[in-house]
Every structure is written in structure tokens, then in C-alpha cells.
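Participant: Have a look; sequence and predicted model below, questions after that.
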Amino acid sequence: MTVRHFLSFMDCSSAELRQLIARGIELKALRNRGVLHEPLRNRVLGMIFEKASTRTRLSFEAGMIQLGGQAIFLSSRDTQLGRGEPVPDSARVMSSMLDGVMIRTYAHEMLTTFAAHSQVPVINGLSDDLHPCQLLADMQTFFEHRGDIRGKTVAWIGDGNNMCNSYIEAAEQLDFTLRIACPEGYEPNPRFLERAGDRVQLTRDPREAVAQAHLVSTDVWTSMGQEEETRLRLAAFKPYQVTAELLDGAAPEVLFMHCLPAHRGEEISHTLLDDPRAVVWDEAENRLHAQKALLEFLIKPPLHA
């Protein structure tokens, strides 16, 4: 049987993504009712972190425990990957001992190379190109609050980064319109834009992007690995701060999301996370539930289960 990976939103069909979102909502309800659900008992997830994390580590580790399995945290200092062992060699060895591998890294090529040599599912916990697990949580949050996102309008304000690229893929797969407002020189990867076609619109004006939008999302202006560009980025992105006043131009039922951590006073105004239209805390919690649905979907349960 072919091993399924989740390196991008394109690794699942539209129907499968909707099933994952619905299952995440179900698993959240089970946990809130105190129902024990352990389909992955005796299953082990390896977690390779080349980039620091709060939400990714907590959600995957807690998620595996809640599903009855275990998770092993591996930083660059903990494996021979950090000492130059070829990725294919590490993939062959690790996947012979584990039931799944989650990788949070810089180069997306590291993920695709590892997956090509892995016997078990590989999950993209974040790369410089994409952040599909965050998009699962974002979409679950929208579905919980507003129903299906099909036919809706989403605005992305700020850097055309990995989150923006994943929003482009989500627009393709879940059938919504995406407007991206970013300064010149900070556009998303052209290959994602070309594939999405007229489903995605690019503008320099945040107000134009937000007009009557049902969801507005943003991210930090300086991502990990870009610290030397901070001064230039702060100047370029200053007109792109998301404020309560900017949200006033959106649809009355608009939701605001941010994948966190947030820099108050930079990409968002100081009080925006307290705005009733902001659902960032639900969004953060949903990393746990959406990823539990993903783990349940990808990792085979024990034969006796």
C-alpha cells in the first residue's frame, strides 16, 4: 500500500480535507465531553524540529498522547541529521522504528526528500514554503464559527510567506476567493499564484483586500531566519498593519485569525486580539484537534484495534 504524506494541502482531495475538518470538530467535542478515544495506542510519532515551536510541539505531542500513542521530540542536536547524515539515510532508519514522522524545518526539499525515502507517513509541521497544519486549524475554526468556507472571500494581509502560500492552496482546494495585500517585493511564490489562477487576487491596498471579506488573516512581518531583514521589513509593511478600523471594511460577520506568535504594534494593532471578531485562541487550540484528525487519518491503528 502506498504511504500517504501530508506535506501540503494538495496531498489530499477536497473531500478528504473537508472530512479532516469535520473529524477535528468531532474529536474536539469528544475531548470536551471527557470521552476516551485511543485508536493509536502503541503507535509512536517522531517529531524533528529544526525550527523552534510552541504550538506545533504541544499540539502534536499532546495529540498523540490523547490518541493513546506517544511522541518523541528530536531537535537538530538530538539526531545525526544535525551532524550531516544524509536525509535519505535518516529517513530509512527513523521510519523503520516509527509509525509517523512530523518535521518542522527550513527547506521544503528536506521534507520531500525525507518522505521519498520513508516507510511511514511524513507530516509538514512547517517549512519555508508551506504551513498546511496551521491551515487545517484555521479552516476548522472558520467552519465551527461560520460553516463551510466555499464561496466566501478571504483576505491575507502582509508577507507572501509560507502561511500565504498555504492559504492559496486552501483557496484552490476548498473553493474560496483569496485576496492578498502585500508590498512590492514580498509577493507569494509565483508558482502558487500561477496554479491558483483567477481564484487569487493580488493588490497593494489592504482596504481593497479586506472589502466585504468573511475572513482576514495575517502573520508576523519577519519570520524565523529573516531577522537580518527586520528594519527593512518594518518600513515596508507599516501600511499593512491590521487594525479594528481595517476590519470595519470587511463583512459584518468577519473573523480575524493570526497563527501566532503575534507582535502587537507591528502586524496587528495593540488591542486587536481583544476584538470580538478575533478568534485566535480558538484557532490556536484547534491545532490540537485538527492534527489529531490528521494523525488518525494517516497512521495505521494497531492490527488488534
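Facilitator: Done, it's in. Numbers count the residues shown, from 1 in each chain.
Participant: going forward, measure contacts and count neighbours with C-alpha atoms only.
Facilitator: Noted.
Participant: which residue sits closest to the residue nearest the centre of the chain in space, ignoring its chain neighbours?
Facilitator: The centroid of the chain falls nearest to Q134 when counting by Cα atoms, centre = their mean (1.9 Å). Excluding its sequence neighbours, the residue lying closest to Q134 (Cα to Cα, 6 or more residues apart in numbering) is R287, at 6.5 Å.
Participant: next up, a second structure to put side by side with the first:
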Amino acid sequence: MKHLLSILDIGSGCEAESIIKKAIALKKNPLSKRSALSGKTVGIIMEKPSTRTTVSFAVAAHQLGALPLILSADGMQRKRGETIEDTARTLSRYLDAVAFRTFSHGDLETFARYSSMSVINALTDTEHPCQALGDLMTIAERKKTFAQVRKTKIVFVGDGNNVLISWLYLAALTGLNFVHAAPKGYSAPPDVRRKTAAIAAKTGARISYTDSPLAAAKDAGVIYTDVWTSMGDEAEAVARKKAFAPYQVNSRLIKSAARDVVVMHCLPARRGQEITGEVIDGKHSIVFDQAENRLHIQKTVLLEVLATQK
């Protein structure tokens, strides 16, 4: 795997499980790979705001022995009109890998096509693969085995956004029981649902959709939520707040779930909107374990993509 642009770049559920198992092992023994990328340089380009992704990629590269180089989008010539193709060709002469956060997934794909270095999707409008991998790692840590993960009902309550799309692909690949609850008109795009269904038909994954959050939450082992308005959708914020109000993850929703349910949020959270402070700070929340695991999964992703380089 030279690039990780989409969850679909991971060839199989077994490969996805392998990445997650390696990340769990690396978390337990972080010094085992402390010089694995010695002499390498990893660029981190953020064209959208970022806290966790920037810091976790920089620390991941450093802890593997590489030099992390954070590149401000405002300080790059792309802002003044340099093409993405020329940017990719040039940076490939200096860097071994780039974690790239941008708006258009098409731009990311073009950047990778013209790169000789490895390219990792650090979020686009279409997908956020490192987030989904880190999330599944967090669940797998608690469940101990993937057999137990597959027995767990995982419910995503909220917008059909980039995180949800990566989760749908990952759930389908790994044979999970995954439910998306959202208002009508806010589910995943039809082409994503078709791809997901085709993969699920081969792996035995159970993927379903509903507009009832309470029905979705019944007996759930995991309840996941995200912001109602993603970066770039701010003009729709008022309409979205109204549409998603019944989908708040609060104590009432948690009572419908399994007794040992865990609550996840990829952060940043809008407390009082998609999730209450009581829940995100409560006994069911594993939100900050989830945030930590971005570091460990991204260390593993860096090792995987850079292993393809001679």
C-alpha cells in the first residue's frame, strides 16, 4: 500500500485487522519502532483547521525517528496559483511521505498521482480513513478480539459525512454490524451506499440505515457521533441544527443502549448540540482514548506506506 487515500485502498478486512493489531501492539511497546523511520522526512500539509491530526502525525513521525515538517497552507505557493501537480512533483524531491488535509478528494487523488512519495489522507470532504481506523482500534482494544467486535452493534448517530463514509467502508470490509441513524436527506451518498452494500455482500457485514435514533440505539454496544455541520457546510448550519436536534446523544439515548455501551466522538465536539457534556464526560465515554489512538494508528500507517519504498 503506497498511499492511503481511502479505506478502500486497504485490500481486505484481514489487512485492516492486521493494521489495527499492529497499532495495538505498538501502543503497548512504543519504543520497539523508535528508529524505524530514521532518516525519513514526513510532510504534514493542512488546508483545513486541525488540532488532533496535525499533532498526532507530527508526534507519530518523531517517535518513529523521522523528521516531521508541518507546512502551512497559507505559506505555500499553491495559495498563489502553483498547480497541485507541480507541488506534488516538487515535494516528492524532498519528502518521503505527506499527510495531506484538503477540501477536494479529487485534489488529493491528483496530488498522489503526481507524487513519487507516499500520500496519506489526513481528511478530505469525502473521507477520513485514519479517523475510522483509530476508532476501530479503540473498540478492538476493549473487545480483545475481532470476533467480539463483530458481535457488537455499532451505531453512528449523525451526518453522512466523511467520517461516516470511511466507517461504512471499514465496517463493510471487516464484517461488522453497523447502523447509521440520520434525518432523511442526510444519509451517505447513494454511490457510497452501493459500494458498501457490494462489499458487505462478500464479507457478511450487516449495514443498515434508519431515521430513528432510538431504534438504532437499542442494544447498541457503541454509539458514535460527530458534529452536525462539517467544515465547508457552515452555510447550512441553521437548517442542520434544526434537522439534527432529535439526534443528540444524551442520557435518554444512552438508556436505550446496552448497559456497557461506550460513547465515541471524533472531536472537536459542540457540547450541547450533537452530544451533551454529561455524556461526553460520563462513565460511558471513551472519547479521549479514541483521540489518543490517532497517534498509534498513524504510526502504523506511516510504517505501512513507507515499507513499500525501496
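Facilitator: Perfect, I can see it now. Since we're looking at a predicted model, the values are computed, not measured.
Participant: overall similarity of the pair, as a TM-score.
Facilitator: Once superposed, chain against chain, the TM-score is 0.94 (TM-score structural alignment, normalised by the length of the first structure); 299 aligned residues with a Cα RMSD of 1.6 Å.
Participant: counterpart of the residue nearest to Q134 of the first structure in the second structure?
Facilitator: Residue pairing (TM-score structural alignment): R287 of the first structure is matched to R294 of the second structure.
Participant: so its match sits in a helix?
Facilitator: Yes. Counting by DSSP: H, G, I helix; E, B strand; the rest coil, R294 of the second structure is part of a helix.
Participant: and it, what does it touch?
Facilitator: Contacts for R294 of the second structure (Cα atoms under 8 Å, 6 or more residues apart in numbering) come out as 52-53, 56, 130-131, 134.
Participant: mind listing which of these are in helices?
Facilitator: Assigned to helices by DSSP state H, the following of the contacts of R294 of the second structure qualify: 52-53, 56, 130-131, 134.
Participant: Any chance of the residues you listed in a markdown table with distance to K151 of the second structure as columns?
Facilitator: Listed next are these as a markdown table, based on distance: Cα to Cα, whole Å:
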| residue | distance to K151 of the second structure |
| --- | --- |
| R52 | 30 |
| T53 | 30 |
| S56 | 30 |
| C130 | 23 |
| Q131 | 22 |
| G134 | 19 |
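Participant: any idea which of these is the one closest to K33 of the second structure?
Facilitator: K33 of the second structure has its nearest neighbour among these in S56, at 16.1 Å by Cα to Cα.
Participant: how about that closest one, what's its match in the first structure?
Facilitator: The alignment partner of S56 of the second structure in the first structure, by TM-score structural alignment, is S59.
Participant: What of G75 of the second structure?
Facilitator: Counting by TM-score structural alignment, G75 of the second structure corresponds to D78 in the first structure.
Participant: show me the contacts for its match.
Facilitator: By Cα under 8 Å, 6+ apart, the contact set of D78 of the first structure is empty.
Participant: Can you give me the distance of it to Y186 of the first structure?
Facilitator: The spacing between D78 of the first structure and Y186 of the first structure, counted by Cα to Cα, to the nearest Å, is 35 Å.
Participant: again with I149 of the first structure
Facilitator: I149 of the first structure sits 26 Å away from Y186 of the first structure, going by Cα to Cα.
Participant: Those two: which is more packed in?
Facilitator: I149 (19 against 15; other Cα atoms under 10 Å).
Participant: Is that one located within a strand, as I assumed?
Facilitator: No. Counting by three-state DSSP, I149 of the first structure falls outside a strand, being coil.
Participant: I'd say it and L174 touch.
Facilitator: Yes. Taking Cα atoms under 8 Å as the contact criterion, I149 of the first structure and L174 are neighbours in contact, 7.0 Å apart.
Participant: Show me what E144 of the first structure aligns to in the second structure.
Facilitator: So, by TM-score structural alignment, E144 of the first structure is matched to E141.
Participant: Just give me the neighbour total for that match.
Facilitator: As a burial measure, E141 of the second structure scores 14 neighbours (other Cα under 10 Å).
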